[in-house]
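Sequence and computational prediction follow.
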Amino acid sequence: MTDATATTAGYDAAEEFLDRQSPIQRLQGILHAYPWLSPAVVLVIALIIFSSITSLFAQPGNLGTITQQTAVTATLALGQTLIILTAGIDLSCGAVMVFSSMVMAKLAFDQGVAGLPALFLGILVGGIAGLINGLLVTRVNLPPFIVTLGTLGIFTSLTLLYATGRTVRNRELADELKWLGKPVLLPGGFTITYGVLVMIALYLVFAYVLRYTAWGTHVYAVGDDPDAARLAGIQVNRVLLSVYATAGVIFGIAGWVLIGRVNAASPNSGIDANLDSITAVVIGGTSLFGGRGRVFGTLIGALIVGVVDNGLSVAGLDEAYKRLAIGTLIIVAVTADQWIRRARA
């Protein structure tokens, strides 16, 4: 058999296999290739439902508010995505974010540090916190769930001790720390903030990094199969350490976005941030088992969380319905992920 004949036979076999696939199997394959597709459909459905329930929801001012509220969760969820792509999880992300924001604010207000150095030191604290998590995971070989559950309590306590129960309010904040809260008016009366622009910029950067750089390829490889990645010559522990440290820096930036959003630095901010970030990642199509997902899906997941929260509030429904809706979405998303993963097998 010539090479040309063998190639033709191979194409015929592939076409025959595809022809034998049922519509469900084809859908399964599409969702596996594009994990952001199903959350995008959910987002569109949610927008249609809430717009039909009340006309207030679709007003440009309210949609701008949703976007601004989503900026904090989405920034936090970006760092969470990097970790979950490696089959890990970070329960301390919200605590790191709040701790970083308090460090920024109190360095500037209490210690007299200039706004810009205080900002960078706060982000550095986030990176160090992530590095600590990474060292415990890679050097001590502790499970990420246990490590970050412990550091959740540690960073929460450090925040309370460092803040001494005091909130640094708007007039006490350095201008550099409040900058992300400045409004940006778009056509049609749609208002966002600089914090939203910073969040979008971060997503664009990491979408490129994960798709087109060797580091991004290694992150997916480690999450998919760490043993195979190690055999392929990838320094698995080094990749994991870099992921946790990078995520910590992103959590520090999320602290800056948080200050801009609430115009204050409070030790009681971001109470539900840990859960919301994980929810956004899972609903966005990133697999909890690692190795599959896109940051674009996480952004859609964060928007879904923001839309459901705001839509229920505007409709005058009880807060319990938000928890019911989000909890249901999480279970559906994880079930769908299990079903989609079968396409690979």
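Perfect, I can see it now.

alpha carbons only for contacts and neighbour counts from here, please
Fine.

quick check, Ile89 in a strand?
No: judged by DSSP: H, G, I helix; E, B strand; the rest coil, Ile89 forms no part of a strand; its state is coil.

Nearest the geometric middle of the chain, what residue?
If you average the C-alpha coordinates of the chain and look for the closest C-alpha using Cα atoms, centre = their mean, you land on Ala77, 1.5 Å from that point.

distance of the nearest residue to that one once chain neighbours are set aside from Gly79?
Leaving aside its chain neighbours, Ala77 sits nearest to Ser277 (4.4 Å; criterion: Cα to Cα, 6 or more residues apart in numbering). Using Cα to Cα, to the nearest Å, one obtains 9 Å as the distance from Ser277 to Gly79.

hold the first one in mind and look at this next one:
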Amino acid sequence: MSTPKTPPTDPSSDSSPPATRRAPGGAGNGWASEAVLHNPALGPLGALLLAVIVFAVTTSTFFTVDNLSLVVQQALVVATLGLGQTLIVLTGGIDLANAAIMVLGTMLFARLVIGGTAPGVALMMGFVVCAVLGVVSGGLVTWLNLPPFIVTLGMLTVVLAIGRLYSEGNSYPVTDDVLGVLGKGGYLFGQLKVTHGMTLAVVMFAVAWYALTKTAWGKHVYALGNDPEAARLTGIHVGRTRFSVYLIAGVIYAFAAWQALGRIPNADPNAFQTGNLDSITAVVIGGTSLFGGHGSVLGTVVGALIVAVLRSGLTQAGIDSLYQDVATGVLVIAAVAFDQLARRRSR
């Protein structure tokens, strides 16, 4: 009988425990892969800085205060969706319905307020619905032991249909100050625009980082992603942990819906059609392993910024949007390949 794995013991790390053996060839061989395993956001951060430098040199409009602020705003919703996606991927799952849940949240917020519901009540009801949808996915995955891919693919279809039925095929402009408040804000140093949505995102990511790195719950999430059976044998309540992740992710998607209305004050049932793929892209490029147990919410922020910087820079360089999609796809494949290589070398 093999000895079960234990959950991560280093609370300052946002990744799974590093391997103790080095690849053959000397004590220093494999140091790069081990460094990345210790700091999942390290590689993506280097790629982000490189992209910024390249576009700053090759274009005259990229490296300006206004454009950099716009890039951050464009990455905001995807980063928030990616936060919920990261928690699920860390457990070895995936959520294909996150953007659809978010869009349904925007529809609920807008239509309820238009129908005369108080904005605060409308927000609360939208949050409850998004959380319930997360609970449904988590329940099916946890207690019926269904594959997360199949469950969330089915949820994607169901939620998209519900959203279009509820909206009656129409979009709804948002004029209420409460619903659009996250798009407002002030200027840092008199030039850099900082919205309330940015501030909220910083708080959310900080809380998630603390929960994953400084609490027992976070250790359990990583242990579950590393090896569910080993986690169970060490006394971790695997079902409860997995279920809680989907519930929390549903709440995060509601925050993303609120942010989306602050960014674009219009609730459209056809919006963010590739939001689920964009969030997965941010998660993967940010260094989180699709196999679970290894990754960082900070890496997801960097991953979302990389995608936004890439699109902004290539647009200003006059590159067709189709080539931008090609570049993004290549980045995703390269990130997954690098993750596989790093994991093999660390064994």
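Arrived safely, thanks for sending. Note that the coordinates shown come from a computational prediction; the quantities given were computed from them, not determined experimentally.

quick revisit: how about the residue nearest to Ala77 of structure 1, what's its partner in structure 2?
Residue mapping for Ser277 of structure 1 onto structure 2 gives Ser279, with TM-score structural alignment as the criterion.

wait, what's in contact with the residue mapped onto His237 of structure 2 from structure 1?
Counting by TM-score structural alignment, His237 of structure 2 lines up with Gln235 in structure 1. If a contact means Cα atoms under 8 Å, 6 or more residues apart in numbering, then Gln235 of structure 1 has Ala229 as its contacts.

cool, Asp339 of structure 2 as well?
Applying Cα under 8 Å, 6+ apart as the definition, the contact partners of Asp339 of structure 2 turn out to be Gly287, Ser289.

element containing it?
Secondary structure assigned from DSSP states H and E places Asp339 of structure 2 in helix 321-346.

and that helix, which residues are buried?
Within helix 321-346 of structure 2, the residues scored as buried using 16 or more other Cα atoms under 10 Å are Gln324, Thr328, Leu331, Val332, Ala335, Val336, Asp339, Ala342, Arg343, Arg345, Ser346.

just to revisit the earlier point, look at the residue nearest to Ala77 of structure 1 and give its secondary structure.
Secondary structure for Ser277 of structure 1, judged by three-state DSSP, is helix.

what about the helices in the stretch 1-150 of structure 1?
Using DSSP state H, counting those that start in this stretch, the helices assigned to the stretch 1-150 of structure 1 run over residues 3-20, 23-33, 37-53, 60-85, 93-109, 115-138, 144-163.

looking at the ones you listed, which is buried most?
When you average the neighbours per residue for each of the helices of the stretch 1-150 of structure 1 (mean count of other Cα atoms under 10 Å), helix 93-109 leads with a mean of 28.

which residues in structure 2 does it align to?
Aligned by TM-score structural alignment, helix 93-109 of structure 1 corresponds to residues 98-114 of structure 2.

how far apart are that stretch and its match in structure 1?
Stretch 98-114 of structure 2, aligned to structure 1 and superposed, deviates on average by 0.7 Å (mean Cα distance after the TM-score superposition for structure 1).

what residue of structure 1 takes the place of Val141 of structure 2?
Structural alignment (TM-score structural alignment) places Val141 of structure 2 against Val137 in structure 1.

what do you get for Gly183 of structure 2?
Gly183 of structure 2 maps onto Gly181 in structure 1, by TM-score structural alignment.

Could you do Asp227 of structure 2 as well?
In structure 1, the residue matched to Asp227 of structure 2 (TM-score structural alignment) is Asp225.

just Gly43 of structure 2 next, same as before
When structure 1 is aligned by TM-score structural alignment, the residue opposite Gly43 of structure 2 is Ser38.

That match touches Gln28, doesn't it?
No: between Ser38 of structure 1 and Gln28 there is no contact under Cα atoms under 8 Å: 10.8 Å.
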